[in-house]
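>>> structure here, sequence nowhere to be found:
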């Protein structure tokens, strides 16, 4: 993957606080106006980030990235986040970098490596807090352990309970029925959410055969237009979500609806913010980068699980299997 192809691999934004990191604007690339070339040191990165954020954030770590990028861990008021600085020191990428050959989200991988606690394998006896992993290309489920305190699995369970109570605005996939539910946090401008949506449509028969309902949870984290579009989905439900996905512009990574405005936006934006708060809290509790899609379900062993990203077809079958009664994770 060459430096010239960087513009083709920008995707899923993993930005805190609805698309900003301690002073960063909601954008995928922020120019800093330097033409110097070469790798970026921690000191240089701090100068760049300090200038962009008015010294509200600082770089705590740097590491080698793909295609000449330098990975940086930026810490601000909302916590650490993985970002990237180009080898010319002319731009900072706050968001997802995806390898076009492997389709792997390199930002997510870096978040797991540098921001998470070491992952634990499945064990016979429950242990203390563990860090889960996202799926690509095979599903790696959150560790079969009991999380301590109001985080981790307990928070996943609370979300499922809140979802079942009818107090949250969600969008079920029409035509899918069964005893199992897959909850999917989606941003209307998220290209990976769009891919997940297409995957569900392509495999509806398999979802139905496995008895799996899909319930979309609209959130807004990627762009300034996300809140208005997510609000329209919250207000109109499936028809708005369908229009957004059918008219999705993959080149600009823009959902196909205009979004609400005026009093209606003010009303439904509060609902979307509540959903987004759930996503933020679940991501923080499970030590993952805040991104979409974010999937949550209850497995056959009664435990709550999550997946950051969208599964391959093989991973989808493994996910179905995990929901069936009597399932238990393989011990390593």
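The structure has been received and is ready for your questions. This structure is a prediction, so every number in the text was calculated from the model and none was measured.

>>> could you use CA atoms for every contact and neighbour count after this?
OK.

>>> give me the helices and strands touching the host helix or strand of residue 48, please.
Taking DSSP states H and E as the definition, residue 48 sits inside helix 42-53. Of the remaining helices and strands, those touching helix 42-53 by 3 or more CA pairs under 8 Å, 6 or more residues apart in numbering; DSSP states H and E are strand 58-64.

>>> and here is the other one:
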């Protein structure tokens, strides 16, 4: 069973006590209502095997799958597999929850406070949550430099302050600078010696950008930096936490 699902067993099992009432109240919608009344949100439904209806629900940012029987009297939560062991739930979670969530996130990222790094006409565009004190963000920018310098990739750095006591001040100084990209590169070039030194005036100006960036990072459930959003060859939005391995890095830069 999925890790996110196991913690919900007590909450959801209570809903199944209402199975008799559900039958008298018009089928499976009553069972699902018992679950949504406890805080889960229905993302989408789909036709499952043997006349069952599957539901993908959102539990505080994590997907949960529930299957309601044909007669609407019973339901179970978890992963559905076939006789060969193939996971039938994962493709639906990917399509209806993860892909949809990432696509919605892309629009919010475009409206965030980001710094353009690279050719604005580059074929590949990435959005990345970065902290001025993040060593993996520094390594990510270093590895991406050949693609940026060749005009093939544009990284939109969404600067946040989440890692260290001076991260907010540094991030605010970068965003509040008269030349934000120059400040970003200065932090990159001086990273090993401590990075950019906070400047009060710039920091005060930049807070209005860093604070909403921090909130956006939290709301999207991005738990580490760099938090990288990119589109694959089919135009689907993907998200990668942390520094990608070399094999994956190539795919991100050359979708």
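Right, received. Where do you want to start? Computed from a predicted structure; not experimentally measured.

>>> map residue 251 of the second structure onto the first structure.
The alignment partner of residue 251 of the second structure in the first structure, by TM-score structural alignment, is residue 318.

>>> element containing its match?
For residue 318 of the first structure, the host element (DSSP H and E) is helix 313-323.

>>> tell me where the stretch 51-200 of the second structure has helices.
90-93, 100-110, 135-149, 167-176, 180-189, 200-219 (DSSP state H, counting those that start in this stretch).

>>> most tightly packed of those?
With neighbours taken as mean count of other CA atoms under 10 Å, these reach their highest mean count in helix 167-176, at a mean of 27.

>>> matching residues in the first structure for stretch 158-169 of the second structure?
Matched against the first structure by TM-score structural alignment, stretch 158-169 of the second structure falls on residues 217-228.

>>> swap in stretch 134-143 of the second structure?
Here stretch 134-143 of the second structure aligns to the first structure at residues 190-199, judged by TM-score structural alignment.

>>> can you list contacts of that stretch?
Taking contacts as CA atoms under 8 Å, 6 or more residues apart in numbering, the residues outside stretch 190-199 of the first structure that touch it are 11-12, 186-187, 222, 245, 248, 250, 253-255, 292-293, 309-310.

>>> quick revisit: can you add distance to residue 12 of the second structure and give the helices of the stretch 51-200 of the second structure back as JSON lines?
Written out in JSON lines, the entries for these read as follows (distance: least, CA to CA, whole Å):
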{"stretch": "helix 90-93", "distance to residue 12 of the second structure": "18"}
{"stretch": "helix 100-110", "distance to residue 12 of the second structure": "23"}
{"stretch": "helix 135-149", "distance to residue 12 of the second structure": "39"}
{"stretch": "helix 167-176", "distance to residue 12 of the second structure": "40"}
{"stretch": "helix 180-189", "distance to residue 12 of the second structure": "47"}
{"stretch": "helix 200-219", "distance to residue 12 of the second structure": "24"}
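
>>> so which of those helices comes closest to residue 116 of the second structure?
Counting by CA to CA, residue 116 of the second structure lies closest to helix 180-189 out of those; the figure is 7.0 Å.

>>> which elements pack onto that closest one?
Here helix 180-189 of the second structure touches strand 114-117, helix 167-176, going by 3+ CA pairs under 8 Å, 6+ apart.

>>> need those in a markdown table (columns: distance to residue 102 of the second structure).
As requested, those are exported to a markdown table (distance: least, CA to CA, whole Å):
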| stretch | distance to residue 102 of the second structure |
| --- | --- |
| strand 114-117 | 18 |
| helix 167-176 | 25 |
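
>>> out of the ones you listed, nearest to residue 104 of the second structure?
Per CA to CA, nearest to residue 104 of the second structure of these: strand 114-117, 17.2 Å.

>>> mean per-residue distance, the closest one versus the first structure.
For strand 114-117 of the second structure, the mean deviation from the first structure after alignment is 1.2 Å (mean CA distance after the TM-score superposition for the first structure).

>>> what range in the first structure matches that strand?
On the first structure, the counterpart of strand 114-117 of the second structure by TM-score structural alignment is residues 170-173.

>>> still on that earlier bit, tell me the residues of the second structure aligned with the helix holding residue 48 of the first structure.
Mapping helix 42-53 of the first structure onto the second structure (TM-score structural alignment) gives no aligned residues.

>>> buried stuff in that helix?
If you call a residue buried by 16 or more other CA atoms under 10 Å, then helix 42-53 of the first structure has these buried ones: 42, 45, 46, 48, 49, 50, 52, 53.

>>> how about the contacts made by the first one?
Residues in contact with residue 42 of the first structure, defined by CA under 8 Å, 6+ apart, are 59, 60, 61, 62.

>>> ok, and the most crowded of those?
Neighbour counts for these were taken using other CA atoms under 10 Å; the highest belongs to residue 59, which has 23 neighbours.

>>> from memory that one sits against residue 44, does it?
No. In this structure, residue 59 of the first structure sits apart from residue 44 without contact. The criterion is CA atoms under 8 Å, and the distance is 9.5 Å.

>>> what's the closest non-adjacent residue to the equivalent of residue 182 of the second structure over in the first structure?
Structural correspondence for residue 182 of the second structure with respect to the first structure (TM-score structural alignment): residue 239. Nearest-residue entry for residue 239 of the first structure: residue 233, 7.9 Å, with adjacent residues in sequence omitted and distances by CA to CA, 6 or more residues apart in numbering.

>>> how close does the one you found get to residue 292 of the first structure?
Using CA to CA, to the nearest Å, one obtains 16 Å as the distance from residue 233 of the first structure to residue 292 of the first structure.

>>> now do residue 313 of the first structure
In this structure, residue 313 of the first structure and residue 292 of the first structure are 18 Å apart, going by CA to CA.

>>> tell me which of the two has more neighbours.
Between residue 313 of the first structure and residue 292, residue 292 has the larger neighbour count (other CA under 10 Å), namely 29 against 13.

>>> how would you label the counterpart of the more buried one in the second structure: helix, strand or coil?
Taking TM-score structural alignment as the criterion, the aligned counterpart of residue 292 of the first structure in the second structure is residue 225. In the three-state summary, residue 225 of the second structure is assigned as coil, counting by DSSP: H, G, I helix; E, B strand; the rest coil.

>>> fine by me, thanks again.
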